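*Asks:* coordinates only, no sequence provided:
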């Protein structure tokens, strides 16, 4: 157990690339990841797990085939497992993602935006 608080703003300064989640903490088998988003991600789903997005700074959208949810600073949303979605941000957005260890950011869609897994900062 660490006796040092995790400063999200400081950790975010260490992230240089968009769409590259970095682990900042772990609880049981659940990881807390910071990510910078800008532009459109890829349509994907996570068949085995829900995924939480909490906006730290900025604004992002989570698109579904039939609707879109906009999240602003301090807001969060849970994407249910198995639901196809896309994330996007017009301007750079900083978010915290909460999901089980081992989840690939692009699900089974793959592609050039697939980030390394279990990368800590």
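*Replies:* Great, that's in hand. Predicted, not measured: the structure shown is a model, and the values here were computed from it.
*Asks:* could you use CA atoms for every contact and neighbour count after this?
*Replies:* Fine.
*Asks:* show me where the protein has its helices.
*Replies:* 8-12 (DSSP state H).
*Asks:* in terms of secondary structure, what does the longest strand seen in the chain contact?
*Replies:* Of all segments of type strand in the chain, defined using DSSP state E, the longest is strand 86-100. Helices and strands touching strand 86-100, by 3 or more Cα pairs under 8 Å, 6 or more residues apart in numbering; DSSP states H and E, are strand 30-40, strand 51-57, strand 59-63.
*Asks:* so how far is residue 52 from the residue sitting nearest the centre point of the chain?
*Replies:* Nearest to the mean C-alpha position of the chain, by Cα atoms, centre = their mean, lies residue 97 at 3.8 Å. Going from residue 97 to residue 52 by Cα to Cα, to the nearest Å gives 5 Å.
*Asks:* same deal with residue 75?
*Replies:* 11 Å.
*Asks:* okay, one more to line up with it:
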């Protein structure tokens, strides 16, 4: 039986900023929801692209040579290997789509870094 899921209701599982929760899977891509506020960390995913979809609020993604402003409804794919730093001045809700192999903060480890086990909980 197929299960219908409500994207907005999925955010109820998220209790901490920068702590994505896996809500589904499409082939080898994980669908993750996260609430974010403040700054994460400069990082890259050497082998995986990462899609950001803004569900609520706005997000600034700092790149080494540019800054991209995303608003509610916008999507952006960060190509593999591109260093980036997500920043949200106010609470922002995002849907991430990325391969299951993607490390939360790439090779950077900070107190905000979450393991895949934490994201699956």
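*Replies:* In hand now; what should we look at? All values derive from a computational prediction rather than experimental measurement.
*Asks:* that older thread, in the second structure, which residue range corresponds to the longest strand of the first structure?
*Replies:* Using TM-score structural alignment, strand 86-100 of the first structure corresponds to residues 85-99 of the second structure.
*Asks:* in that stretch, which residues are buried?
*Replies:* 85-88, 92-99 (16 or more other Cα atoms under 10 Å).
*Asks:* count of residues packed around the residue nearest to residue 79 of the first structure when sequence neighbours are not counted?
*Replies:* Excluding its sequence neighbours, the residue lying closest to residue 79 of the first structure (Cα to Cα, 6 or more residues apart in numbering) is residue 51, at 5.1 Å. Counted by other Cα atoms under 10 Å, the residues lying close to residue 51 of the first structure total 19.
*Asks:* residue contacts, residue 51 of the first structure?
*Replies:* Contact partners of residue 51 of the first structure, counting by Cα atoms under 8 Å, 6 or more residues apart in numbering, are 78-81, 97-99.
*Asks:* I'd like those as CSV, with distance to residue 39 of the first structure appended.
*Replies:* Output for these, formatted as CSV (distance: Cα to Cα, whole Å):
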residue, distance to residue 39 of the first structure
78, 21
79, 19
80, 23
81, 23
97, 17
98, 21
99, 22
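*Asks:* which of the residues you listed are conserved in the second structure?
*Replies:* Counting by both residues aligned by TM-score structural alignment, their matches' Cα atoms under 8 Å, these that remain in contact in the second structure are 78-81, 97-99.
*Asks:* of those, which is the nearest to residue 16 of the first structure?
*Replies:* residue 97 (16.9 Å; Cα to Cα).
*Asks:* distance of that closest one relative to residue 89 of the first structure?
*Replies:* 15 Å.
*Asks:* need the contact partners of stretch 106-121 of the first structure.
*Replies:* 11, 14, 19-24, 41-46, 101-105.
*Asks:* mind checking which of those residues are in strands?
*Replies:* 22-24.
*Asks:* now, among the residues you listed, which is nearest to residue 3 of the first structure?
*Replies:* Among those, and counting by Cα to Cα, the member closest to residue 3 of the first structure is residue 24, at 14.3 Å.
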